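In: would you be able to build a 3D model of this:
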Amino acid sequence: MPDEDKTEQATPKRRQEAREEGRVAKSVELNTAFLMLAAVVFFYFTASNFGEKIKDVLIYFFTLASNFEITLDSFDILVKRISGFMFSILLPFFIVMATIAFLINVVQVGFYITPKAMEIKFDKINPVNGFKNMFSLRSFGELVKSLLKASVMGYILWIFIQKNINSWSSLSKTNQTAVFLVMIKSMFLVVVYILIFIIFMAILDYLFQKYTFEKSIMMTKQEVKDEYKQMEGDPKIKQKIRSMQMEMTRKRMMEEVKKADVVITNPTHYAVALKYDSATMAAPKVVAKGINLIAKKIKEIAKENDVPIVEKPELARSLYEKVKLDREIPEELYQAVAEILAYVFKLKNHPAS
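Out: From the prediction side, this is the model:
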């Protein structure tokens, strides 16, 4: 289907389906940029402590070398000790990097495990498809982006060298410690300048990825309608179910008319059946009601089952409009209904009077 037909924003269901497939708005550039930023910040605040640990390790091994005989066994021990020292030194750094990487992904796409995204897709490892992807528009865009980044970073480095080369040339007259500190500071500044550019590019890349993702999941008007039908059900089927439910409710209601104490009517339009049991009810209850044809049917069933019918047009309308089915009548109608029920109960108890 042509892209120009996809004019509608993706529904929550379409977004969820894309997420389950692992298709989300995510920028690898943003991950790289913030990992680099975290590394720079980490080493900026821990450089002195980190340097002290490295110095201690070097002193330890230089001291050890004076009375250390290298054999196959001793070399294995030495390698294990070096690995252990380096692991203990770099462990905090690795923990920080892993935490930052996790948080960046959560911020971008949230925390969600997608089994479909982890499935092996053979079309991705197909050599023919791989060859096509090498010459795709996306690959060309990535190449242009990489060349642009390399060029800008190279330009930043060249400008920095040009501005500082004169001050560096005067370092030949200072001691080695001063030279080392100046060079470290210069390297740090270069990294900061390049990092600012990388973060800027990463933000642009994330916005671009967000835009392309939103475009990729857009829908046509017909797709939105079809999805709505799937979620809500076919309107015709829903109408049929609703009709069946109403019919069942009517049948139950007509059965209740047979047990009612009285039916109050407007002669031609309204009919409301009431029942009252002082032992179980706080007030009379509407057990059936209807207008026109349903009202006529209620009156017919009432006559067939000797349920008294009382014509009270205003009361019938009030009961129909104010009281829901199977609910007790409101307080303002107590007096009017009580009078009718008293009359009906009197007739039942004294039919000849």
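
In: alpha carbons only for contacts and neighbour counts from here, please
Out: Will do.

In: what segments of the stretch 151-300 of the chain are strands?
Out: Secondary structure of the stretch 151-300 of the chain (DSSP state E, counting those that start in this stretch): strands located at 262-265, 270-275, 285-291.

In: tabulate those (CSV), appending distance to residue 350.
Out: Compiled in CSV, the strands of the stretch 151-300 of the chain are given as follows (distance: least, C-alpha to C-alpha, whole Å):
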stretch, distance to residue 350
strand 262-265, 16
strand 270-275, 19
strand 285-291, 24
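
In: quick one: closest of those strands to residue 255.
Out: Judged by C-alpha to C-alpha, the one of these that comes nearest to residue 255 is strand 285-291, at 9.0 Å.

In: so what touches that closest one?
Out: Strand 285-291 is contacted by residues 253-254, 256-257, 260, 269-276, 295, 298, 320, 323-329 when judged by C-alpha atoms under 8 Å, 6 or more residues apart in numbering.

In: buried subset of these as a PyMOL selection?
Out: Here is the PyMOL command that picks out the buried ones among the contacts of strand 285-291, judged by 16 or more other C-alpha atoms under 10 Å:
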select buried, resi 253+254+256+257+260+269+270+271+272+273+274+275+276+295+298+320+323+328+329
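
In: circling back to that earlier point, so which of the strands of the stretch 151-300 of the chain gets nearest residue 177?
Out: When the strands of the stretch 151-300 of the chain are compared by C-alpha to C-alpha, strand 285-291 sits nearest residue 177, at 97.7 Å.

In: ok and that closest one relative to strand 270-275, angle-wise?
Out: Inter-element angle recorded for strand 285-291 and strand 270-275: 160 degrees (by axes from the mean of the first three to the mean of the last three C-alpha atoms, to 10 degrees).

In: chain center to the biggest helix by length in the chain, what's the gap?
Out: Longest helix of the chain, by residue count under DSSP state H: helix 176-216. How far helix 176-216 lies from its chain's middle: 31 Å, per C-alpha atoms, centre = their mean, to the nearest Å.

In: what packs against it?
Out: Other elements packing on helix 176-216 under the criterion 3 or more C-alpha pairs under 8 Å, 6 or more residues apart in numbering; DSSP states H and E are helix 28-65, helix 137-169.

In: same thing but 10 Å
Out: Contact partners of helix 176-216 among helices and strands, from 3 or more C-alpha pairs under 10 Å, 6 or more residues apart in numbering; DSSP states H and E: helix 12-20, helix 28-65, helix 137-169.

In: please generate a structure for the following sequence too, so the two can be compared:
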Amino acid sequence: MAEGDDSEKTEEPTHRKLEKAHEQGDVPKSQEVVTFFTMGAVTLIVAFGASSVTHSLSGPLTAMLEHSGDLRLDGGGLLHLWYNVGDYIFTALLIPFLFVMIAGVGGHMIQHRPVLSGEGLKPKFSKVSPLAGLKRLFSAEALVNFAKGLLKMSLVGAVLFLIMWPQRRYMAPMVSMDLAELLAFTQDLSMQMLKAVLAILALIAIGDLMWQRHRWTQKQRMSVQEVKEEHKQAEGDPTIKAKIRQIRLERSRKRMMAAVPSASVVITNPTHYAVALKYETGMPAPVCVAKGVDQVALRIRELATSKEVPIVENPPLARALYASVDLDQMIPEEHYKAVAEVIGFVMRLKNRNADT
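Out: Next up is the predicted model:
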């Protein structure tokens, strides 16, 4: 099967796959949403800030025109004039421009949480490959974008025509209108067009956002093998985990065997169980320092014999202790009496041997 074949990607993306895509800057985003927010900001500026911008520009420019005869247009004078005009325009349009920029950023942020990734800056052969470029040019996404752009232009053009056509009779008299009347008429007409365009862009943005999210989700889908590999990476390779468990078990067993010589007694079932207990004066109860079954039990008995640790055969007690006490833990209360009898027997035996 070809690697990356979409027909193999039948599984929903995991949380880790989605997080990795976000870290690389691959997020669902619609440029139409950004366009809608930007156009919305322009509409608000025209509705509430046009008069302020006009006032900011009209005063200096009117004064400049009234004293146009005093303007120097030679060499540095013309350059100074351009600086002044640019300064007036920059000052008047700075806040509206920042507002439009903030709206554009808001259009991105409302779609996904902020992304800081340098992945898009990395050089990729596919970006300069003519073959890859042709594939992108004639891809389904390119065709959708073309159809979307054509639809947007058609709808906007049709709506603007429907708005402008009834106003055609007012176009000729505009040249004789008073400046204040002309500005009011222009603002009213602009607002009608902007509202209509904004309504169209809202519908296009909603549809495009749904499409982009659908396409992105489809792109993030995973094959069964990819899901298995991710789970293996998240949980660890079973072979390695088994090897680690084996190493830990071996180390634990070595530490346990090293503690057998310090035991006070080893209680056994002759062939299957062995439990080594340690008891010293002042201890609340005996502590299990080693235990095992079958081969491990045999090794405990052999080690106890070689180190002259007393061995007592008591099958019921050996089985009960093996099941109820863990390494380095004191024996349960219910076994105090039985173990005390065994340790007492061992101590009497040691004393008798010492006397002889």
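
In: could you find the closest non-adjacent residue to residue 93 of structure 2?
Out: Among residues not flanking residue 93 of structure 2 along the chain, residue 53 sits closest, at 6.9 Å (C-alpha to C-alpha, 6 or more residues apart in numbering).

In: wait, the one you found touches residue 97, no?
Out: No - using C-alpha atoms under 10 Å as the test, residue 53 of structure 2 is too far from residue 97 to be in contact (11.5 Å).

In: what do these two both touch?
Out: residue 45 (C-alpha atoms under 10 Å, 6 or more residues apart in numbering).

In: okay, those two: which has more neighbours?
Out: Between residue 53 of structure 2 and residue 97, counted using other C-alpha atoms under 10 Å, residue 53 has the larger neighbour count: 19 against 15.

In: please name the residues that touch the counterpart of that one in structure 1.
Out: Mapped onto structure 1 by TM-score structural alignment, residue 53 of structure 2 lines up with residue 50. Counting by C-alpha under 10 Å, 6+ apart, residue 50 of structure 1 touches 43, 89-90.

In: same deal with residue 47 of structure 2?
Out: Residues counted as contacts of residue 47 of structure 2 (C-alpha under 10 Å, 6+ apart) are 41, 187-188, 190-191, 194.

In: any idea how far residue 195 of structure 1 is from the match of residue 53 of structure 2?
Out: 22 Å (C-alpha to C-alpha, to the nearest Å).

In: next, the contact list for the aligned partner of residue 95 of structure 2 in structure 1, please.
Out: Alignment note (TM-score structural alignment): residue 95 of structure 2 maps to residue 92 of structure 1. Going by C-alpha under 10 Å, 6+ apart, residue 92 of structure 1 touches 42, 98.

In: any idea how far residue 92 of structure 1 lies from residue 86 of structure 1?
Out: 11 Å.

In: swap in residue 288 of structure 1?
Out: Going from residue 288 of structure 1 to residue 86 of structure 1 by C-alpha to C-alpha gives 85 Å.

In: of those two, who's got more company?
Out: Ranked by neighbour count (other C-alpha under 10 Å), residue 288 of structure 1 and residue 86 place residue 288 first, with 27 against 14.

In: dump the residue contacts of residue 34 of structure 1.
Out: With C-alpha under 10 Å, 6+ apart, residue 34 of structure 1 has these contacts: 40, 97, 100-101, 104, 195, 198-199, 202.

In: residue in structure 2 matching it?
Out: In structure 2, residue 34 of structure 1 lands on residue 37 (TM-score structural alignment).

In: swap in residue 299 of structure 1?
Out: Using TM-score structural alignment, residue 299 of structure 1 sits opposite residue 301 in structure 2.

In: residue ranges of the helices in the stretch 201-350 of structure 1, please?
Out: 221-232, 235-257, 293-304, 313-322, 334-349 (DSSP state H, counting those that start in this stretch).

In: kindly reformat the ones you listed as JSON lines containing distance to residue 118 of structure 1.
Out: What follows is the helices of the stretch 201-350 of structure 1, written out as JSON lines (distance: least, C-alpha to C-alpha, whole Å):
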{"stretch": "helix 221-232", "distance to residue 118 of structure 1": "27"}
{"stretch": "helix 235-257", "distance to residue 118 of structure 1": "38"}
{"stretch": "helix 293-304", "distance to residue 118 of structure 1": "61"}
{"stretch": "helix 313-322", "distance to residue 118 of structure 1": "59"}
{"stretch": "helix 334-349", "distance to residue 118 of structure 1": "69"}
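
In: which one of those lies nearest to residue 172 of structure 1?
Out: Comparing those by C-alpha to C-alpha, helix 221-232 comes nearest, at 72.8 Å.

In: buried stuff in that closest one?
Out: Within helix 221-232 of structure 1, the residues scored as buried using 16+ other C-alpha under 10 Å are 223-224.

In: what's in contact with that helix?
Out: Contact partners of helix 221-232 of structure 1, identified using C-alpha under 10 Å, 6+ apart, comprise 5-11, 13-14, 218, 220, 233-235, 238.

In: and for stretch 168-185 of structure 1?
Out: 161, 167, 186-191.

In: output those in JSON lines, with neighbour count and distance to residue 150 of structure 1 appended to each entry.
Out: Shown next, in JSON lines, are the contacts of stretch 168-185 of structure 1 (neighbours: other C-alpha atoms under 10 Å; distance: C-alpha to C-alpha, whole Å):
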{"residue": "161", "neighbour count": "14", "distance to residue 150 of structure 1": "16"}
{"residue": "167", "neighbour count": "9", "distance to residue 150 of structure 1": "26"}
{"residue": "186", "neighbour count": "16", "distance to residue 150 of structure 1": "20"}
{"residue": "187", "neighbour count": "12", "distance to residue 150 of structure 1": "17"}
{"residue": "188", "neighbour count": "14", "distance to residue 150 of structure 1": "18"}
{"residue": "189", "neighbour count": "13", "distance to residue 150 of structure 1": "18"}
{"residue": "190", "neighbour count": "17", "distance to residue 150 of structure 1": "14"}
{"residue": "191", "neighbour count": "18", "distance to residue 150 of structure 1": "14"}
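
In: now for those residues: which two are most distant?
Out: 167 and 191 (18.9 Å).

In: nearest to residue 67 of structure 1 among the helices of the stretch 201-350 of structure 1 would be which one?
Out: helix 221-232 (78.3 Å).

In: and that closest one, how far from structure 2 on average?
Out: Compared with structure 2 after fitting, helix 221-232 of structure 1 deviates on average by 3.0 Å (mean C-alpha distance after the TM-score superposition for structure 1).

In: so how far is that helix from its chain's centroid?
Out: So, by C-alpha atoms, centre = their mean, the centroid of helix 221-232 of structure 1 is 20 Å from its chain's centroid.

In: noted, bye for now.
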